[in-house]
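J.: A structural model of the following input is requested.
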Amino acid sequence: MSFWNRWRRRYQGQEAKEGLRRAAARALARDPEGVAARRLRDQTRHILEAFGDDVAEDPEGGYLYRKGWILVREELADHAIRILGGQFDRERVAAPAVAGVRRLPLSANTEMRSALDRLLDGDGGLGEGAAGPEHILSISDVVSRCPAVEPEPVDATTPDPAPTLDLAAGQGVRVVVVDTGLDPDAPLRHRWLDRVDGEPDPAITPGGLLKYAGHGTFIAGVIRCLAPRAEVYVTSAFWQGGALAETEVVRELARVLATQSPDIICLSAGTRTYRNAGLLAFDAFNRTVLRQHKGVVLVAAAGNDASRVPFWPAASPFSVSVGALNSKWDGLAEFSNHGGWVDVSAPGENLVNAFPVGTYTYQEAPNIPPDVPKPRVESFTGMARWSGTSFSTPLVAGLIAARMSHTGENGRDAAAALVADGQRAARLGVGAVLHPR
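T.: Next up is the predicted model:
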């Protein structure tokens, strides 16, 4: 291994660990009773239970990944197999995962990091960015999870931020939300969701509202408050514990592009990654698919770690990354990620919008106090208050749709113009900001 590769590996590992340490220290200062740590434990357990033994957590990197497999760029796959030698499981099939990426099986006793270190850093290695784990993206992230808190019931009948008075905003623009699905009754219950369509949210059941129920519905409501004439469609890709492997997310995005013809894709999901190097499948998706769809913009949540460590795919150069402002809109929400890789921040704390009707049993601290046998249970009547970059993201998607309908710009150009507006309104310690006028 060259001196440069040894230094880079050590530096990147230390940088990731230091980012986790600083985030943990800030969380402890804000939360001396450890509620955030218990909430993280509860959320991680929920995802691991949904995926069973297929998924593991990398505590050093702060992400989840699919066990027993790695991803490698298609043109380097044969070389990778030769380098891995006995670490490659020849009894299982190495197959294309998505266009441009192949999934390689690892032998039973091979640890993921060991295999990747050998591939990337050894003599004749493939080099940075050529291979990586198959990360698990979630509508929460591994360090603190998104949304930042569980939803709260409210008696309000009007959303906050309120619907725009520009009733033509979003006309002729199609927004696809890749999320948990749509409450079929919400468009009948709330006028601002009229004619919103999508796949049913499987977490809305006769027996009650399951974890992450209503997440996609709430997001659709935020978009429609900013762009009341936009066509909005919600998919149910993240039905399993609010999480999905990166190759499966990419296949869903490719399906959406092929069947829904969106101008804007809204994705409130992501993850930290191995060595902060990004998502291999998403890079391939951008090269082979997204670039072929002129003008389509991907708007992605920046995550809720209160950290500068990049969150992907929001940190990718081909997406618009969205952080969250606090409830007063005068600073960052304390949970929001930040840094130069975040394009713009928008209101994301204590938003009020559409939510399913039903009973919800809380599953995270502080709603499950230590040593209390019964968790908190609440009845929702169609509205909720919720916080997270999950919800600042659709606000920006709605603003992009509104601009497109008035300027004739495509999604990418409208997004670039809005980010430029946000940069001109930048605030010290926050960066570029956008909010409803």
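J.: contacts, neighbours, all on C-alpha from now
T.: Will do.
J.: Nearest to the spatial middle of this structure, which residue is it?
T.: Geometric centre of the chain, nearest residue: A269, 1.4 Å, by Cα atoms, centre = their mean.
J.: Could you check how many residues crowd around the residue nearest to V344 when sequence neighbours are not counted?
T.: When the adjacent residues along the chain are set aside, V344 lies closest to A432, with 4.8 Å between them (Cα to Cα, 6 or more residues apart in numbering). A432: 23 surrounding residues under other Cα atoms under 10 Å.
J.: this one next, for a side-by-side:
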Amino acid sequence: MKFFFTGETPRLPEPNPRRDRTAGVPNLPAHILDRHRARVLRPGDAPLAPGASTPGSTIYRYNRLMMCHKLLENDAQLSELDAALAVQGMRIDREHLAGKERSARMHRAKVTLGDRVTPAQVDAWTVMQTLRGAVDGGKCSQELISRLRLEHLLVGAAWTAVGDGHGSPSGGPYGGERLAELTYPGRTPVDLVLPLPQRRPVHALPGKRRPVIAVLDTGIAPHPELPVSDRQEDRDTFVTVDNALQEAISSDCDAEGPSIDGPWDNRFSDDSLLGRVAAYYGHGTFIAGIIRQLAPDAEVRSIRIMHNDGIAHENECLAALTALAEEAERARAGDETARPVDIVSLSWGYVDEDIPAEVPAHAHSALRALIERLNGLGIAVVAAAGNFASARPFYPAAFAAGPRSSEAAPTISVGALNPNGTVAMFSNDGPWLSAFATGAAMVSTYPFLVEGSEETEQNFRQGRKRESLDPDDFESGYALWSGTSFAGPVIAAKLAAAMLSESPVDMAAQDAQSVALRVQSALKAIGG
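T.: Prediction:
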């Protein structure tokens, strides 16, 4: 297993008006966009308010706006928005908000048509431009508009066709899909005969506490090497889930789209009549297996926020990160019942419509604010750099380039290496990267899927039969897979292992100063 840090302070690319504003955007098929109520923002087609700059391409949910939760609680300011939107015949859906508890975890509002009688297209980008035009007309305040953003689609960073499961990888470099398909195998069943490392009992660890890595992904599936329990049960299992948090996340999922219904990665097939294994089924289980191999004494806290087509909604991610920050704050305040995480591993992201030179460090991004909040609490965030062979910043990984206090934990952006240590052809790269780790042709745990292929099941009933490798038959419980999705967990696991073996601070200490020293010592020990 290879990894290294770049040795340079991550920074965003220098301003360049000739930069390609369409690079690094996932090539999602139309049915995936429709499923998640999303559109691709194309610079040449984007409506612009007077004086607005041409945006970069991104993918966003067309009938949702991200808002500061304090704005959602302020009916007077919502009315101000409605008045500005009336010129387009649109409004903020108050009925959508009325049935929900407005809390610090809620960041999304629905945009709908108003009382107009003529047909119109609801589009969050057009709404944003309309509101910016209203500022110039004196009908809306700039401070209010600054608290609004698009809700982006967050795309998983595994080398798999989103929504397809076979064929060309998702969002490969332009013109390079076929090359990538030939040089990097997709998700492939394999068998493993090597024993996994021994896991020590918790009473044998420093501070009698395990380092905890939160994995916000597709959830977890049963596997004998990855015993699971609900964290409320207070059992010492390698993976824990949080059913109470999952219920809160599920309650805010859109009724119009796919839902997050619990912590389990449970819809293994796609929606076609062919019944193929869904593109991202097993993604979270595979990541947990990487951590199990490299940091057997750690605990993985699995939080499901991603669908089996590899898509996550920004709002659900913010809800999960907010819950982690709140628990860490209770622990830092002396609450001994709180069990905070030490590291957050994120294997997904998006490209932003705002060019960094025009909106420095995305000052109004709720995702950035939450990651900075976690860093300030001493929690390291490790994020995949993306698989688009692009230097365009991929967020949240590129938040590693933002300013950080010397006492805060880092955000670490991770690109992928081939097994021989060279940079993988598909990996994003740029000055905003912190590290590289093996991410191509990785072997890890995968959900047992005897029924992954109907043909396999029939052959089993009929007795022995010759056949080629069945790409949907994962009854071995292991798979080979590639992507920066799997390079990030390598760094997260190495950091967790170093917290136990190299840090001078006991794992049990939860005061702010000890937490900061522990993560900084572990990072230095692994070369960061």
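J.: just to revisit the earlier point, aligned partner of the residue nearest to the centre of the first structure in the second structure?
T.: A269 of the first structure maps onto W348 in the second structure when the alignment is built from TM-score structural alignment.
J.: how about the strands of the stretch 51-200 of the second structure, start to end?
T.: With strands called from DSSP state E, counting those that start in this stretch, the stretch 51-200 of the second structure shows them at 58-67, 90-92, 108-113, 148-156, 188-190.
J.: wait, which of the ones you listed is closest to F436 of the second structure?
T.: Relative to F436 of the second structure, the nearest member of these by Cα to Cα is strand 148-156, separated by 17.7 Å.
J.: The closest one maps to which residues in the first structure?
T.: Using TM-score structural alignment, strand 148-156 of the second structure lines up with residues 131-139 of the first structure.
J.: So what touches the matching stretch?
T.: 63-66, 69-73, 112, 116, 119-120, 145-147, 179, 238, 242-247, 249, 268-271, 273-274, 279-280, 390 (Cα atoms under 8 Å, 6 or more residues apart in numbering).
J.: can you rerun that using 7 Å?
T.: 64-66, 69-73, 116, 146, 242-246, 268-271, 274, 280 (Cα atoms under 7 Å, 6 or more residues apart in numbering).
J.: And for the aligned residue in the second structure for P310 of the first structure, nearest residue in space, chain neighbours not counted?
T.: Under the alignment (TM-score structural alignment), P310 of the first structure pairs with P393 of the second structure. Closest residue to P393 of the second structure apart from its sequence neighbours, by Cα to Cα, 6+ apart: V351 at 6.4 Å.
J.: so the one you found touches I59, yeah?
T.: No - counting by Cα atoms under 7 Å, V351 of the second structure does not reach I59; the two are 8.0 Å apart.
J.: Out of the strands of the stretch 51-200 of the second structure, the one nearest Y446 of the second structure is which?
T.: Here strand 188-190 is closest among the strands of the stretch 51-200 of the second structure (Cα to Cα), at 8.6 Å.
J.: if we can go back for a sec, can I get the strands of the stretch 51-200 of the second structure in JSON lines including mean neighbour count and distance to P471 of the second structure?
T.: Output for these, formatted as JSON lines (neighbours: other Cα atoms under 10 Å; distance: least, Cα to Cα, whole Å):
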{"stretch": "strand 58-67", "mean neighbour count": "24", "distance to P471 of the second structure": "30"}
{"stretch": "strand 90-92", "mean neighbour count": "22", "distance to P471 of the second structure": "46"}
{"stretch": "strand 108-113", "mean neighbour count": "20", "distance to P471 of the second structure": "39"}
{"stretch": "strand 148-156", "mean neighbour count": "25", "distance to P471 of the second structure": "20"}
{"stretch": "strand 188-190", "mean neighbour count": "19", "distance to P471 of the second structure": "6"}
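J.: All set, thanks.
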